[in-house]
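S.K.: pasting a predicted model and its sequence here:
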Amino acid sequence: MQRPLAILLACTACAFAQEKPVAEVNASTMAASVRRGVDFLIADQNPNGSWGGATRTKGLNIYAPLPGAHHAFRAGASGLALSGLIDSGDTRPETLAAIEKGGAWMEAELPKLRRADQTTTYNAWGHAYGMRALTRLYKTAKDDAAKEKWKRLAQEQCDLANRYMDINGGWGYLDIYDGLTTQKPTGITTCFTTATVLLAMREARDVMGIKLDDRIVKASVASVERQRTPDFAYVYSHSHIYRPRVPINRPAGSLARSQACNATLRAFGETKVTDKVIHEWAERFIDREGFLSIGRKRPVPHETHFQISGYFYYYGVFYFTESVEFLPAAEQKAHAEKLAKLILFRQEKDGSWWDYPLYDYHQPYGTGYSLMAMAWCQKKLVPKS
């Protein structure tokens, strides 16, 4: 019964997609794209200032214990949407009002974020992308009192994330396979969830000066390193270390993960991740993006080539920028132009970007990732006046 549903959703997706070839990437086309994305997020924002919700369900839904899983999904999606709005640089009154509402929701709701129950740690995504948003609110704050508020909240999110680090080091999102009920998670430590949390912590530390727990960082970086293969692909999770060449763990299956994981290891001092490695994986991401794209908008996770899921797509787009940022400035422009062309090509008619039908969270998170990535491209491609 899932196949007809998949076909129907694929046809619907095509009807609403833009996906027109981009002849030229320039300041005008990028600015217009960003504005359309911002307009979408303003219109899509919930009255309480958040984005997304537990609606628009389909025949196959991601496991989400109520109500906490959806609090985590909404925190993650809202953090990304708010970060995208701020990075856009849009100063229209309606944009500033949406940012203020989003910040108020973050202030009220992030301190409440915990794991839904002992079977999931989706809250790791909320802590990570909450920190991303708080970092941007800090940078744009007008006075010291506001800056101190955002810093305090970010430190709290960092400390909460530490509480849920897996016994293998790092973070995962499910804890359902070993039959154990433990205070400390013993589930699936995934390299990309770990990279997501660590890079958010690093940004918050570098911008706001929050304190990181060195033991947590060391154990988590070591977890990512253990999941690295010699060709700088990264296996899906800690248990996959023993199956490094099943399809999902091959380079094509790791296209998105390698961007985040290479950036993480480089950020925390791993010398094996050289400029050459980052450049080669950036080129590979662009050249083989089609593998990721085949998985976009399919409702069944891991059903396509190399067991790729749709939700790998814009994750990889954003972390491409985090990885390439480590290259010499002179080398970043060419990568930025290729990525900008890709982002422009994938934008939907309504101004959003999305890759996987996840309740009602997919458009805000995809648009948030894309706006942050496009803002990075603009900085590399548009000369300052």
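M.R.: Noted; the coordinates are in hand.

S.K.: C-alpha from now on. contacts and neighbour counts both.
M.R.: Noted.

S.K.: residue 210: what's its closest spatial neighbour, skipping adjacent residues?
M.R.: residue 155 (5.6 Å; CA to CA, 6 or more residues apart in numbering).

S.K.: isn't the one you found right next to residue 213, touching?
M.R.: No: in this structure, residue 155 is not within contact of residue 213 by CA atoms under 8 Å, at 10.9 Å.

S.K.: neighbour count for the two, which is higher?
M.R.: For residue 155 versus residue 213, the count of surrounding residues by other CA atoms under 10 Å is larger for residue 155: 21 against 10.

S.K.: any figure for the gap between that one and residue 380?
M.R.: The gap separating residue 155 from residue 380 is 31 Å, by CA to CA, to the nearest Å.

S.K.: structure B:
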Amino acid sequence: MKRSFIAILACVASVAAQEKPTEEVNAANIAASIKRGVDFLIADQNENGSWGGPTRTKGLNIYAPLPGAHHAFRAGASGLALSGLIDSGDTRPETLAAIEKGGKWMETELPKLRRADQTTTYNAWGHAYGMRALTRLYRTAKDEASKEKWKHLAQEQSDLANRYMDVNGGWGYLDLYDDITTQKPSGITTSFTTATVLLAMREARDVMGIKLDDKIVKASLDSIERQRTPDFAYVYSHSHIYRPRVPINRPAGSLARSQACNATLRAFGEAKVTDKVIDEWADRFIEREGFLSIGRKRPVPHETHFQISGYFYYYGIYYFTESVEFLPADQQPEHAEKLAQLILHRQEKDGSWWDYPLYDYHQPYGTGYALMAMSWCQKKLKNG
């Protein structure tokens, strides 16, 4: 029995050792990683310029009312993939062609995006990451007419997102647990979906000058604040505010949410989110990344430690950069180096990154998140 126990411990130690990132973080490795990710997205792009689709189903598939849910998933995945391509700075002809195709899809399809029905608001993800892509298309546009076009589309996406704000402030993605359907969503507003939308709106405002609805912004910030615990963990959703210490709401369960929510409150002027808070949560993210990683690629949401789902992994990776961006410039390179090592370690053999098997959207969205994050790391390490 003792011998068996020792053998088990040895196996566990071996697995732990294998999980420790050992990749060397240098300019050449980062550039090569980014190129591989870009090459994957170019090859994976649909003929119409989008990314992802409702294929690669499995025994357990995320609830997705047809056809609107998949329009939302595709809009979100395409927005992330396109943003990743643009942030990469890759100027090869094939990359520029993929960006142009992606932009045309955004121009045609984003204005059509609505919620699928009264049980879901997955469109919030499409509006948010659509705005992220439009902001980047605006930045890289060569003429004023193009800039005005992207700005108009971004304003439209912001206004559409406003329409679907929850009655409790902020945004969620499901409204099917109480058998009540309402014109104004009244389901589960979540801290992280709200942060996702608000940060996209803020970037679009700061870059393009779109107008935000102050009442919508305040109600949504108040919703995030109600979901914050004293240690700057954030509960999963508004319905969890009276259960702040069930596993999903503890600090380990909030590793990814805290990156996005701290960044959001800080971005809109919340003094409580100090540099110390951001620095501590960045360190915590790196040190406890294993909790997020255990959830990667598991097909059942919330089945692992602290009820973490796989789809939080690259979400957290990206919003880590949004949060650390608020630290003094001389503190950012250290965090960037640690994050870059994780991203290098997690890249797949085909050049993609993915964390949760979501139909055929997971590789585009994961690769988009990772490319944006790695490009940020590249910039910080170059300037550090």
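M.R.: Alright, I've got the coordinates. None of the values given here were measured: they were computed from a predicted structure.

S.K.: in what helix or strand does the residue nearest to residue 210 of structure 1 lie?
M.R.: Here residue 155 of structure 1, judged by DSSP states H and E, is contained in helix 144-163.

S.K.: give me the mean deviation of that helix from structure 2.
M.R.: Mean deviation of helix 144-163 of structure 1 relative to structure 2 after superposition (mean CA distance after the TM-score superposition for structure 1): 0.1 Å.

S.K.: helix or strand right after the strand or helix carrying residue 82 of structure 2?
M.R.: With secondary structure defined by DSSP H and E, residue 82 of structure 2 is part of helix 68-88. Next helix or strand after helix 68-88 of structure 2 toward the C-terminus (DSSP H and E): helix 93-109.

S.K.: quick check: buried residues in the following helix or strand past that next one?
M.R.: Using DSSP H and E, the helix or strand that follows helix 93-109 of structure 2 in sequence is helix 123-140. Buried residues in helix 123-140 of structure 2, counted by 16 or more other CA atoms under 10 Å: 123-138.

S.K.: about what we covered before: between the helix holding residue 155 of structure 1 and helix 123-140, how many degrees?
M.R.: Angle between the axes of helix 144-163 of structure 1 and helix 123-140 is 160 degrees (criterion: axes from the mean of the first three to the mean of the last three CA atoms, to 10 degrees).

S.K.: what does whichever helix or strand comes after helix 144-163 of structure 1 correspond to over in structure 2?
M.R.: The element immediately downstream of helix 144-163 of structure 1 (helix or strand, assigned by DSSP H and E) is helix 191-208. Using TM-score structural alignment, helix 191-208 of structure 1 corresponds to residues 191-208 of structure 2.

S.K.: what does residue 356 of structure 2 correspond to in structure 1?
M.R.: Looking across to structure 1 (by TM-score structural alignment), residue 356 of structure 2 lines up with residue 356.

S.K.: number of nearby residues for that match?
M.R.: 22.

S.K.: what about the residue most central in space within structure 1, which SS state?
M.R.: By CA atoms, centre = their mean, structure 1 has its centre lying nearest to residue 315, at 4.4 Å. Here residue 315 of structure 1 is recorded as helix under DSSP: H, G, I helix; E, B strand; the rest coil.

S.K.: would you confirm that it contacts residue 256?
M.R.: Yes: between residue 315 of structure 1 and residue 256 there is a contact at 6.6 Å, judged by CA under 8 Å.

S.K.: ok, back up a step: the helix holding residue 82 of structure 2 vs helix 93-109, what angle?
M.R.: Using the same axes, to 10 degrees: helix 68-88 of structure 2 against helix 93-109 is 140 degrees.

S.K.: from the chain's centroid, how far away is helix 68-88 of structure 2?
M.R.: 11 Å (CA atoms, centre = their mean, to the nearest Å).

S.K.: same question for stretch 250-268 of structure 2.
M.R.: That offset, for stretch 250-268 of structure 2, works out to 12 Å (CA atoms, centre = their mean).

S.K.: stretch 227-245 of structure 2 too?
M.R.: That offset, for stretch 227-245 of structure 2, works out to 20 Å (CA atoms, centre = their mean).

S.K.: re earlier: in the match of helix 191-208 of structure 1, what's buried?
M.R.: Quick answer for stretch 191-208 of structure 2 (16+ other CA under 10 Å): 191-205, 208.

S.K.: what's the average distance of it to structure 1?
M.R.: Counting by mean CA distance after the TM-score superposition for structure 1, stretch 191-208 of structure 2 comes out at 0.1 Å.

S.K.: which one is residue 25 of structure 2 nearest to, not counting chain neighbours?
M.R.: residue 341 (5.9 Å).

S.K.: what helices or strands is the helix or strand hosting the one you found leaning on?
M.R.: Residue 341 of structure 2 belongs to helix 332-346 when assigned by DSSP H and E. Helices and strands touching helix 332-346 of structure 2, by 3 or more CA pairs under 8 Å, 6 or more residues apart in numbering; DSSP states H and E, are helix 27-44, helix 275-287, helix 313-324, helix 362-383.

S.K.: now the ones you listed as JSON lines including distance to residue 59 of structure 2?
M.R.: Converted to JSON lines, those look like this (distance: least, CA to CA, whole Å):
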{"stretch": "helix 27-44", "distance to residue 59 of structure 2": "24"}
{"stretch": "helix 275-287", "distance to residue 59 of structure 2": "32"}
{"stretch": "helix 313-324", "distance to residue 59 of structure 2": "22"}
{"stretch": "helix 362-383", "distance to residue 59 of structure 2": "16"}
